[in-house]
Structure formats: structure tokens, C-alpha cells
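>>> Pasting a predicted model and its sequence here:
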Amino acid sequence: MEIIRGNEIIKYIDELGYFRIEIFKDFPYLYQGNMEYENKYLSRYSNSSESILIVLKDQEKLVGVCTGIPLKDEDKEFIQPFQTDNIDEIFYIGEVMVREGYRGQGIGTKLLSTMLNLVDQSKFKTVCFYTVDREDNHPLQPPNYKSPESLWNRLGFFKDPVKIVYYPWQDINSTNETEKPMNVWIKQL
């Protein structure tokens, strides 16, 4: 496992972008990504001195990644649910991704626990992340899909029943971006 911070993340931007496109094309995100967007989105991680990237590889191939950044350095859509809070004390976990074939082996737990330990040693008092809210009977939900919500609950996160984010992206099988509702998960440190 490798922990990369701040502007050192720039050397992983392309690899991370391709990994995000691969992982997020699956349910529930169904994301039709492109590297132009990925480079723009991920540049905020290399531009933030407090960002964190945790990488787990099997030989040279990425098998798991966790990203995090102070919420104040994120898009306004992600900041919006916390407008009345002190955003300088909130850390945003952007992704916890594990390659298919490596899931169910505790890698996601290890990545997220490592990130939480790193954040807990800093000035942040709250950690948050967002998940897309797809309907229960979505036609592209695989029959064997297992939500990671039990992991998040086990690690002390709760889904805020009031806060919600709307963020646009292009779904696979679509030609236009549409806004998706995203649940806000919170953990107090």
C-alpha cells in the first residue's frame, strides 16, 4: 500500500482516471467517462496540499484506490450540503474503489480504515462521502449486486436523511449528462 499526498498525486492522475472510468462504468454509477473530464476533475487532488491518495497494487496493476481531499477544495456541488457548517473541518472521501475480482477480500475496508486513520490524525472533525442514489429495481442492477452500506455503517458512517447532492455525469447508454441524486454519508471524528 502506498500513500501519496498533495502535488505528488500528479504522477498518478492518468492511471487513476482510467481506473475511475473502469470502476464507475459498473452499477450503481453507470458512468460514461472520458480522460478529458478525468484530468480536469482529478487535478484538484494534485493542487491541494492536503489531499491523500492511497494506492494498492498487485504487481503493477491497480487493485484498490481511496482518494480524499478537504471539502473546501471540492466542487461547489459537493460543498453545498455543508454551507452552514465549518467546511475547513470537513474532509471529503472522493472514492473507495476495488477492482472486480479483488472485491470481498477486505481491500475496501483496509483502504477506508487507512484513510480514516490518516484523517483522524489531522485537524478535521468530520469525514463525508457521497453515493449515487439509484432506484431499487434499476434495470442495470446486476442480480448479484451487494451494496457496501454495511461496511460504511460498520466504520461509523451514517447516511444523513436531510442532506443530498445533485451531480451531473453521462450514463453509459446515454448521449447527455443528467443530474443524479447522491446520498451524503457522515462520520464524526
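Arrived safely. Numbers count the residues shown, from 1 in each chain.
>>> For the rest of this, base every contact and every neighbour count on C-alpha atoms.
Fine.
>>> residue ranges for the helices of the chain, please.
13-24, 35-47, 76-79, 107-120, 149-154 (DSSP state H).
>>> Could you export those to CSV, including columns for distance to Asp171 and mean neighbour count?
Putting the helices of the chain into CSV (distance: least, Cα to Cα, whole Å; neighbours: other Cα atoms under 10 Å) gives the following:
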stretch, distance to Asp171, mean neighbour count
helix 13-24, 10, 18
helix 35-47, 14, 16
helix 76-79, 19, 16
helix 107-120, 24, 18
helix 149-154, 22, 13
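>>> and of those, who's closest to Val132?
helix 13-24 (10.8 Å; Cα to Cα).
>>> Same list (the helices of the chain) but as TSV, adding distance to Ile54.
Formatted as TSV, these follow (distance: least, Cα to Cα, whole Å):
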stretch	distance to Ile54
helix 13-24	11
helix 35-47	12
helix 76-79	21
helix 107-120	7
helix 149-154	18
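>>> With Val65 as the reference, name the closest of these.
Where these are weighed against each other on Cα to Cα, the nearest is helix 107-120, at 7.0 Å.
>>> need the strands for the chain, in chain order.
2-5, 52-58, 61-70, 90-98, 126-132, 158-170, 177-188 (DSSP state E).
>>> can you put the ones you listed in CSV and add distance to Asn39?
Formatted as CSV, the strands of the chain follow (distance: least, Cα to Cα, whole Å):
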stretch, distance to Asn39
strand 2-5, 17
strand 52-58, 15
strand 61-70, 15
strand 90-98, 15
strand 126-132, 20
strand 158-170, 15
strand 177-188, 18
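>>> Looking at the ones you listed, spot the one closest to Phe19.
Taking Cα to Cα, strand 61-70 is the member of the strands of the chain nearest to Phe19, at 7.6 Å.
>>> Which positions in the closest one come out as buried?
Buried positions in strand 61-70, judged by neighbour count with 16 or more other Cα atoms under 10 Å: 62-70.
>>> ditto for stretch 179-189
Buried-residue list, stretch 179-189, by 16+ other Cα under 10 Å: 180-187.
>>> Included below, for side-by-side comparison, is a second structure:
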Amino acid sequence: MTALRLTTVTGEALRPHLADVARLRIAVFREWPYLYDGDAAYEERYLGRYATAPGAAIVLAFDGDRAVGASTCLPLAEEGEAVQAPFRAAGWDLGRVFYFGESVLLPEYRGRGAGVGFFVEREAHARRFPGIDTAAFCAVMRDPADPRRPAGYVPLDAFWRRRGYVPAPDLVCTMSWKEIGAAEETPHELAFWLKRLPPEAA
């Protein structure tokens, strides 16, 4: 079994990879708990901001030359209003926070360290920016009794806690997307998890 290669890419160098990241998002987010019915054209427009937003980066996981996973991040001040809103309402300085967006990895490559690597690489990237002291990400909130929940599904909460993240109950945002089988987009609530980022050692 070959080791996966992780590479952090920024700026215009991201553009050749955006179609791969779009493909991965569509494939992985079809799974529970997102059930996202994705569209390639929308995905590439959405992802294009990572090539232009100051401080943005995508960590790519490769098996040989094939992209099999991706993980995004950018300063919260560069994110959209939906993600910023709960922080503004709670009185946060947006300049302190780096937002970790999606992490997507094809199922056959899970359990090989990429998930940990995504966090390590994004945290290292975030620490390069003056004033950043917190990493944040959000995850969709689902009813555990939802009949669509797969048997044996294990949430990632324990994994996130091992990485040092804790839930922030007062920070919840709303995003809309079209679920599989739905005719139109519907709103979904996502809860935030936070981690303090100590400065890099001198």
C-alpha cells in the first residue's frame, strides 16, 4: 500500500486542481451526513475563490498522480457572510480566526493518516499569519434518529477531539444545498468546533 502524498497549494497554482477538488466534493458529500446533490459547474465557481482569496490554501492528497482527497482553509475574514455571522454576533474579532472548510477523502483511502495530515497541514499554514490564534470548522447537525442515517455510522466527534477541537455551542451557521432526491435547496444548520493555535516555536 503506497503512502499518500500531501501537498499544500496556494494562489493561481490551485487552478489546475479545482476540477479534481470539485469531483471529490461531489463524490464524498453525497454520503451521510451531507447528502449533497452536487453540480460540477457550481463547484468550480465556488472553489475558484481559493485561488484569489488572500491566505487561502488547499491541501491535496495524492495517490501517485491522482488526487484522492482535499482539505481547504482560509482566513475567516475572507469567508462568506453565512460563516462569519455567528462569530460577529458573538463579538469575535474575525482577524483572529482561520476557517477550515471541507475535508474530503475517497472511502478507499480512509484510515491511512490523511485526515490527521489535513489538520496538521492546515494548522501549520494558519500559524504563518500574524494575529491568528484560533482554528474553526463547522459540521452539519443531523437528527440521530433520521431514517437515512446508515447503520453503524460513527460520527467524527472523537477524532476531532483527539486533534484538540472542542464544540462551540453558541456558534451555529446556516447553509443551503440541494439534497439527493430534493427539488430545491433547503437550509441546514452547522455547528462549529474550535481550537486554540499557539504560535509556532521560534
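Perfect, thanks for sending it. As the structure is a prediction and not an experimental result, all values here were calculated from the model.
>>> Need the TM-score from the superposition.
After superposition, the two chains reach a TM-score (TM-score structural alignment, normalised by the length of structure 1) of 0.95; 189 aligned residues with a Cα RMSD of 1.3 Å.
>>> where does the aligned partner of Ile52 of structure 1 in structure 2 sit relative to Ala139 of structure 2, distance-wise?
Aligning on TM-score structural alignment places Ile52 of structure 1 opposite Ala57 in structure 2. Noted for Ala57 of structure 2: a distance of 20 Å to Ala139 of structure 2, by Cα to Cα, to the nearest Å.
>>> The two: who's more crowded?
Ala57 (25 against 18; other Cα atoms under 10 Å).
>>> Please verify my assumption that that one contacts Leu47.
No. The criterion here is Cα atoms under 8 Å, and Ala57 of structure 2 misses it with Leu47 at 10.7 Å.
>>> what residue of structure 2 takes the place of Pro181 of structure 1?
Taking TM-score structural alignment, the alignment pairs Pro181 of structure 1 with Glu189 from structure 2.
>>> Surely that match is in contact with Pro169?
No. Counting by Cα under 8 Å, Glu189 of structure 2 stays clear of Pro169, with 12.0 Å between them.
>>> returning to what we had before: including distance to Arg20 of structure 1, could the buried residues of stretch 179-189 of structure 1 go into TSV?
Putting these into TSV (distance: Cα to Cα, whole Å) gives the following:
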residue	distance to Arg20 of structure 1
Lys180	17
Pro181	19
Met182	17
Asn183	19
Val184	20
Trp185	20
Ile186	22
Lys187	24
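>>> Closest one of those residues to Met35 of structure 1?
Lys180 (20.5 Å).
>>> Please say which position in structure 1 Leu156 of structure 2 maps to.
Checking TM-score structural alignment: Leu156 of structure 2 goes with Pro148.
>>> What's the separation between that match and Gly68 of structure 1?
Taken as Cα to Cα, the span from Pro148 of structure 1 to Gly68 of structure 1 is 18 Å.
>>> Check Leu140 of structure 1 too.
In terms of Cα to Cα, Leu140 of structure 1 sits 28 Å off from Gly68 of structure 1.
>>> got it, and Val184 of structure 1?
15 Å.
>>> cool, Phe124 of structure 1 as well?
12 Å.
>>> Between these two, which contacts overlap?
Phe91 (Cα atoms under 8 Å, 6 or more residues apart in numbering).
>>> Skipping adjacent residues, who's closest to Phe19 of structure 1 in space?
When the adjacent residues along the chain are set aside, Phe19 of structure 1 lies closest to Leu62, with 7.6 Å between them (Cα to Cα, 6 or more residues apart in numbering).
>>> my guess is that neighbour contacts Glu22, does it?
No. If you go by Cα under 8 Å, Leu62 of structure 1 and Glu22 don't touch, sitting 11.2 Å apart.
>>> residue nearest the centroid of structure 1?
The centre of structure 1 sits closest to Glu95, judged by Cα atoms, centre = their mean, with a distance of 1.9 Å.
>>> mind checking what that one lines up with in structure 2?
In structure 2, Glu95 of structure 1 lines up with Glu102, judged by TM-score structural alignment.
>>> next one: Lys159 of structure 1
So, by TM-score structural alignment, Lys159 of structure 1 is matched to Pro167.
>>> List the residues that contact that match.
191-194.
>>> Kindly recompute the last result at 10 Å.
By Cα atoms under 10 Å, 6 or more residues apart in numbering, the residues touching Pro167 of structure 2 are 136-138, 157, 160-161, 191-195.
>>> List just the nearest of those residues to Tyr109 of structure 2.
Scanning the contacts of Pro167 of structure 2 for proximity to Tyr109 of structure 2, where the rule is Cα to Cα, the winner is Trp160, at 18.4 Å.
>>> Measure how buried the closest residue to the closest one other than its chain neighbours is and give me the count.
Nearest non-adjacent residue to Trp160 of structure 2, counting by Cα to Cα, 6+ apart: Val166, 7.6 Å away. Neighbours of Val166 of structure 2 under the rule other Cα under 10 Å: 17.
>>> Likewise for Tyr145 of structure 1?
9.
>>> Show the contacting residues for it.
27-28.
>>> so how far is Leu16 of structure 1 from it?
From Tyr145 of structure 1 to Leu16 of structure 1 the distance is 24 Å (Cα to Cα).
>>> number of nearby residues for Asp65 of structure 2?
Asp65 of structure 2 has 8 nearby residues by other Cα under 10 Å.
>>> residues contacting it?
Asp65 of structure 2 sits in contact with Arg5, where contact means Cα under 10 Å, 6+ apart.
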